[in-house]
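*Asks:* Have a look at this fold, sequence not included:
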């Protein structure tokens, strides 16, 4: 694995300010509540409207899109509106996800809905979804052929619907005591993987890449998304709250059906966990804090942590295979390989 991802770091330093600037142009500077709340969630302002000097998270999805566009010979500037659209769409999903999961924090600060209420939280998320479409409307102004802009928009729309389908299944799992591996992976293909796949495909489309390369890069993004979610599941149980911005054991507390839990239950060696998750069917309240540590220890003792880490490696390897099938040269593939390192070895 690459230990010093210089090629990727160089590009991210170039990409992030440009995407951030485009997002700010789309969101605007209206001081009314709706847009101020968007800027708060995106990290640009604190709850009092004071600029923070921060940005909207890691921006990994827009980075994948721009890497793809550049690797396929496109002009990065042409793809910037699509990159902004991806980030706005992703953040719309986070606003709604916090509400659906009853999560109080996001990126180390109070989740938006806890400040403005459920109704206005939903409305603000809806606004960001709409602005993602507005961002795509700016593609022709950036030099993209309208037919290509339409193809990119279609790619994102289908991915968004897959994301919503995946979220539907994720929520439905909360009332079940057991979920199997295949159901989990199908859910993740929508909830997380679809957007990564769309990012890689959209960049290639905007660059005018042949269909075979678009398909290969879409598959690369799909596999990266599957690995990414498995890492997310690990962090949801064992992540450092100071780094993740989420309470320790947050996923166990609300009895989410994440992959380590599914693997632990399938092992037959987690009786306390099995008893706790049977309560999902009764709609009982969240797990008490003292029990979280015991359940987490049982998950690890079952071998589920190692099983989840193996799942990450499996999909990382499949991503590498898809990247090789893209036909890109060694130099063009390097930042994708470094991106895969970053996505699968992260701590937040």
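*Replies:* Happy to help now that I have it. It should be emphasised that the depicted structure is a prediction, and the values quoted were computed from it without experimental measurement.

*Asks:* make it CA atoms for all contacts and neighbour counts henceforth
*Replies:* Fine.

*Asks:* What residues does residue 304 make contact with?
*Replies:* Applying Cα atoms under 8 Å, 6 or more residues apart in numbering to residue 304 gives the contacts 260, 261, 263, 264, 267.

*Asks:* do residue 242 as well
*Replies:* Residues in contact with residue 242, defined by Cα under 8 Å, 6+ apart, are residue 108.

*Asks:* Next up, a structure to set beside the first:
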């Protein structure tokens, strides 16, 4: 295990414990559905031990807080809040994309129906705000708490703006790279940027450090989405929990697709994207055409460029031995496998 693995392993149980305290054990169906989506219960409400994943967003917040002199215990409510926001967004995303599986399990809406799944997502969004109020009990002063709330609210709005753009792209046969980058700035990068900025705010760091951390997170978010786009075409279903070529089946406008179409060397792909989502396609052939057009390599290059820019954003910060952890985290986000 690397030093980053060790640190993430330390953070994970603290994050889950904080989240469990916030969600609580109320047996009302609404809360049971939330716990199912979070992987803590099965559809009947019995305890389950589904892996929560790496919890990279809340862990990023904790890493930023500690690196800038903050205390782990003080930052935990904010860490739980950003994970609840992330899970709320995934729940609604599953509905909007009509995704039937996530992390190898049935998505909540396929069990409860759309209306009740929306209610569950709304509940998690609200709990994330309640979680932030716990900062007061951990010794975070009122101004810092308000700054944290503002940071997360702005990120949520950007996230929703990005999701709206992403859905609107599904009605188009082509999207430009600039349009795509504007979309992922909101849908993916905004929340990760907020995680690092919030960690800095909880630590009481100066605004210059908050800005540097936010930029680091933004760049990491762009790299993360590039890696996710690669998984959407070439990912292993046993690892991702989603069907092979899922993004092609749903006609998602992702970076490798856009780059391939712009190259003029992917006629079959372009024809497929003129058809409705779900229409029969040869996934393997389209994936091969995208790669032959140089779009897979272009997406990998985008991820690498964003990692380099992320590290440059932290150049002036005094991070001590933790600087290596930030570099390793950026590389992990850009080379994710699930």
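*Replies:* The structure has been received and is ready for your questions. As the structure is a computational prediction, the values presented were derived from the model and not from experiment.

*Asks:* Can you tell me which of the contacts of residue 304 of the first structure lies closest to residue 277 of the first structure?
*Replies:* residue 261 (9.3 Å; Cα to Cα).

*Asks:* residue ranges of the strands in the second structure, please?
*Replies:* Shown for the second structure, the strands assigned by DSSP state E span residues 101-102, 105-106.

*Asks:* Specify, as a residue range, where the last one falls in the first structure.
*Replies:* The reference is to strand 105-106 of the second structure. Strand 105-106 of the second structure corresponds to residues 109-110 in the first structure, going by TM-score structural alignment.

*Asks:* Superposed on the second structure, what's the mean shift for stretch 330-339 of the first structure?
*Replies:* Once superposed with the second structure, the aligned residues differ from stretch 330-339 of the first structure by a mean of 1.5 Å; criterion: mean Cα distance after the TM-score superposition for the first structure.

*Asks:* and that stretch, how far out from the chain's middle?
*Replies:* 20 Å (Cα atoms, centre = their mean, to the nearest Å).

*Asks:* Which positions within that stretch qualify as buried?
*Replies:* 332, 333, 334, 335, 336, 337, 338, 339 (16 or more other Cα atoms under 10 Å).

*Asks:* aligned partner of the second one in the second structure?
*Replies:* So that's residue 333 of the first structure. Matched by TM-score structural alignment, residue 333 of the first structure corresponds to residue 323 in the second structure.

*Asks:* What number of residues are in the vicinity of the aligned residue in the second structure for residue 291 of the first structure?
*Replies:* The equivalent of residue 291 of the first structure in the second structure is residue 282 (alignment by TM-score structural alignment). Each residue near residue 282 of the second structure was counted by other Cα atoms under 10 Å, and the total is 13.

*Asks:* so how far is residue 158 of the first structure from residue 58 of the first structure?
*Replies:* 23 Å (Cα to Cα, to the nearest Å).

*Asks:* Residue 152 of the first structure too?
*Replies:* Remark: distance between residue 152 of the first structure and residue 158 of the first structure (Cα to Cα) = 10 Å.

*Asks:* Also residue 138 of the first structure?
*Replies:* 19 Å.

*Asks:* In terms of neighbours, single out the busier of the two.
*Replies:* Taking other Cα under 10 Å, residue 138 of the first structure and residue 158 do not tie; residue 138 has more neighbours (20 against 13).
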